[in-house]
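J.: Need a 3D model of the following:
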Amino acid sequence: MDNYINLIKLSVGSESVETLIDWQESRAAKTSDGLPRHVTRMWPKREAEILRGGSIYWVIKGTIQCRQRILRLDEVIGSDGIRRCAIVLDPEVHRTQAALKRPFQGWRYLKPEDAPPDLPHSREADDALPDDLNRALAEIGVL
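T.: Predicted structure coming up:
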């Protein structure tokens, strides 16, 4: 049995995996050590399990399309004085098989057995499919 847990999160505003990567490469999305991060209001209660090998799975346009390893969770205090959680990510983005996901707020835990598998390395350089085709193939379980 796996001893880690993943997170799943909507990538609001991302049109594709490429636009997610572009945003993360901007200075605003990086920690002082140059690693990408995502700041969220809630601190995961299952922090220890996440840090044992968990990833964040990104939902883009209603479909899980990629993941990134979570390296650490940093405390961030906003200008409003509220404590937040910066999820610090490995910059390497792993494309996954497409899996449909309905909208939700915040992040959720995702068990390893429920996570879509990574695409084989031979397919990582494939051109991205149009969103409607990607979604249709995910609906019938082809991807």
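
J.: CA only for contacts and neighbour counts going forward, please
T.: OK.

J.: can you give me the strands in the protein?
T.: Along the chain, counting by DSSP state E, strands occupy 6-10, 37-40, 55-60, 63-77, 83-89, 94-100, 107-110.

J.: Put together a markdown table for the ones you listed, with distance to residue 124 and mean neighbour count on each row.
T.: Formatted as a markdown table, the strands of the chain follow (distance: least, CA to CA, whole Å; neighbours: other CA atoms under 10 Å):
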| stretch | distance to residue 124 | mean neighbour count |
| --- | --- | --- |
| strand 6-10 | 21 | 22 |
| strand 37-40 | 23 | 18 |
| strand 55-60 | 16 | 25 |
| strand 63-77 | 11 | 20 |
| strand 83-89 | 19 | 20 |
| strand 94-100 | 7 | 22 |
| strand 107-110 | 23 | 16 |
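
J.: what's the closest of those to residue 120?
T.: In terms of CA to CA, the element of those nearest to residue 120 is strand 94-100, at 8.6 Å.

J.: Okay, angle between that closest one and strand 55-60 too, please.
T.: 50 degrees (axes from the mean of the first three to the mean of the last three CA atoms, to 10 degrees).

J.: Here is a second sequence; please produce its structure as well for comparison:
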Amino acid sequence: MALHLLKLCVGADSIEDLERWRDRTAPGGRPMAHVTRMFPKRKAEILEGGSLYWVIKRVIQVRQTILDLEEFTDAEGVRRCRIVLDPELVRTSPAPRRPFQGWRYLKPEEAPADLSAATGGHELPDDLRRKLIELGVW
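T.: Sure thing, here's the model as predicted:
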């Protein structure tokens, strides 16, 4: 069973902000990448179908499938991890999270479900979904 990563989406106030960042950095549906300092020791488990779950405004709201984890050294000689992501943003059931630094492992059984026709909420406008989350009713 795949292991997931959990990461704060710093600088984004909404899923729309994340979409704009994706469209700027990986236009045309190309895979996108997020660079972080630490490299996961459990790479093989993550690459078995894991996703990066984004925490936006203290709530997990969306995920992206992880395509690869690449270790590299930046221009200053610091080792980094490039998380290569599928450009598709999959909305999830909202799940509150406290702030943290870096990333965390997220076990499959702790990951929020994807929003779909079966679970409901997939057709809500993003601004209404955001307001319901802010009010704590969803």
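
J.: do you know which of the strands of structure 1 lies nearest residue 134 of structure 1?
T.: Nearest of the strands of structure 1 (CA to CA): strand 94-100, 7.0 Å.

J.: for the closest one, packing partners?
T.: strand 63-77, helix 131-139 (3 or more CA pairs under 8 Å, 6 or more residues apart in numbering; DSSP states H and E).

J.: What is the shortest one packed up against?
T.: The helices and strands touching helix 131-139 of structure 1, judged by 3+ CA pairs under 8 Å, 6+ apart, are strand 94-100.

J.: would you turn the strands of structure 1 into JSON lines with distance to residue 118 of structure 1?
T.: Compiled in JSON lines, the strands of structure 1 are given as follows (distance: least, CA to CA, whole Å):
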{"stretch": "strand 6-10", "distance to residue 118 of structure 1": "14"}
{"stretch": "strand 37-40", "distance to residue 118 of structure 1": "21"}
{"stretch": "strand 55-60", "distance to residue 118 of structure 1": "11"}
{"stretch": "strand 63-77", "distance to residue 118 of structure 1": "8"}
{"stretch": "strand 83-89", "distance to residue 118 of structure 1": "17"}
{"stretch": "strand 94-100", "distance to residue 118 of structure 1": "4"}
{"stretch": "strand 107-110", "distance to residue 118 of structure 1": "15"}
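
J.: nearest to residue 138 of structure 1, of those strands?
T.: Of these, nearest to residue 138 of structure 1 by CA to CA is strand 94-100, at 5.6 Å.

J.: What range does the closest one cover in structure 2?
T.: Matched against structure 2 by TM-score structural alignment, strand 94-100 of structure 1 falls on residues 90-96.

J.: How many neighbouring residues does residue 45 of structure 1 have?
T.: Neighbour count of residue 45 of structure 1, defined by other CA atoms under 10 Å: 8.

J.: Now which residue in structure 2 aligns to it?
T.: Aligned partner of residue 45 of structure 1 by TM-score structural alignment: residue 41.

J.: Brilliant, that's me finished.
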